[in-house]
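Chemist: Fold the following.
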Amino acid sequence: MNFQRGKKHEDLEMNLVPLIDVLLVIIIFLVVSTTFSRVSELQINLPTAEATPPEQKPLIVNVGVDASGHYVVNDKPVSDTSVAGLGIALRQAVGNGKEPTIVINADANSTHQSVVNVMEAARQENYTHINFATQVKSGS
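Modeler: Take a look at the predicted model:
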């Protein structure tokens, strides 16, 4: 049963004017109630220092040991494979440098004695910084 046959339905609209009025009042309230604090500043004259950056990069000596016991110091083959011969090769590679880092690149199949010989030669030459180069397994 339709009792409102002749009346047209009015489209409903949302009146935004009261919403805008309420928002403006809220904004005014927030601005008025906000307290601004002053940040106190100190006038400080910081000391200055002049330091020269180190001009030298750390000296790195690469020692390669292959599976057959051959040595290479900074890409130069070493003919004398004794500890004394390795010490001479290390001394020549270091030259006038101070506190070199000896990096041992040993083949996985090289003998333990070959690596110990490099470490002993470095010890005899008083080179105490020794590192071992490794690689990450593929698939890990």
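
Chemist: Please make it C-alpha for all contacts and neighbour counts, starting now.
Modeler: Noted.

Chemist: Correct me if wrong: V72 contacts S79.
Modeler: No: V72 lies out of contact with S79 (CA atoms under 8 Å); the separation is 9.1 Å.

Chemist: Settle it for me: which of these two has more neighbours?
Modeler: V72 (20 against 12; other CA atoms under 10 Å).

Chemist: Alongside the first, I'd like the structure of this one:
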Amino acid sequence: MKFRQRRSEDPEINLIPFIDVLLVILIFLMLSTTYSKFTELQITLPVADAEKLKDRPREIIVAVAADGRYVVNSQPVEGRAVELLSAAMSQAAEGRADSVVIVSADAAAAHQAVINVMDAARRAGLSHLTFAAQANAQ
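Modeler: Model (predicted):
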């Protein structure tokens, strides 16, 4: 009896089951993942206009530094308390209620520092408040 030698075949990798398993895993991950959408505030920021300054009867310029220090009309305020700032603003207003408070805050200043200026202006009886902005160079 003569036996034939069998030819050895090269092993072959079948990719179809592998792709099926990957698709099942992908579908599972897509279904189990939660997508959270963060709530956003839709706000419109003011744009600075480079028009000429209007003639104002009395201006009180309050500068707020990045570290929270205050300067009222080029005079530094000792301390960061609202009461001290309010007293400095009252002194700068010299009893005139029609004075305009211009808040010039550093971009890195804390929001609380700007809120303190607004609160001090209210305590000093100054109701006209505006914010300084840098003109947009285009």
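
Chemist: Identify the residues contacting the closest residue to I60 of the first structure other than its chain neighbours.
Modeler: In this structure, I60 of the first structure finds its nearest non-sequential neighbour in T101, 4.8 Å apart by CA to CA, 6 or more residues apart in numbering. If a contact means CA atoms under 8 Å, 6 or more residues apart in numbering, then T101 of the first structure has P58, L59, I60, V61, Y127, T128, H129, I130, N131 as its contacts.

Chemist: Could you save the residues you listed as TSV and add columns showing secondary structure and distance to F29 of the first structure?
Modeler: Listed next are these as TSV, based on DSSP: H, G, I helix; E, B strand; the rest coil; distance: CA to CA, whole Å:
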residue	secondary structure	distance to F29 of the first structure
P58	coil	65
L59	coil	68
I60	strand	69
V61	strand	72
Y127	coil	74
T128	coil	72
H129	strand	69
I130	strand	70
N131	strand	68
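
Chemist: which of these has the most neighbours?
Modeler: That'd be Y127 among the contacts of T101 of the first structure, by other CA under 10 Å, with 20 neighbours.

Chemist: Break down the first structure into its strands, ranges please.
Modeler: Ranges of strands within the first structure are 60-65, 71-73, 76-78, 101-106, 129-132, based on DSSP state E.

Chemist: Turn those into CSV, including distance to S114 of the first structure.
Modeler: Shown next, in CSV, are the strands of the first structure (distance: least, CA to CA, whole Å):
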stretch, distance to S114 of the first structure
strand 60-65, 7
strand 71-73, 9
strand 76-78, 13
strand 101-106, 9
strand 129-132, 13
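
Chemist: Nearest spatial neighbour of A121 of the second structure, chain-adjacent residues omitted?
Modeler: Going by CA to CA, 6+ apart, A121 of the second structure has S86 as its nearest residue, at 6.3 Å.

Chemist: what's the longest helix in the second structure?
Modeler: The residue-count maximum for a helix in the second structure (DSSP state H) belongs to helix 16-32.

Chemist: Any figure for the gap between S86 of the second structure and N116 of the second structure?
Modeler: 9 Å (CA to CA, to the nearest Å).
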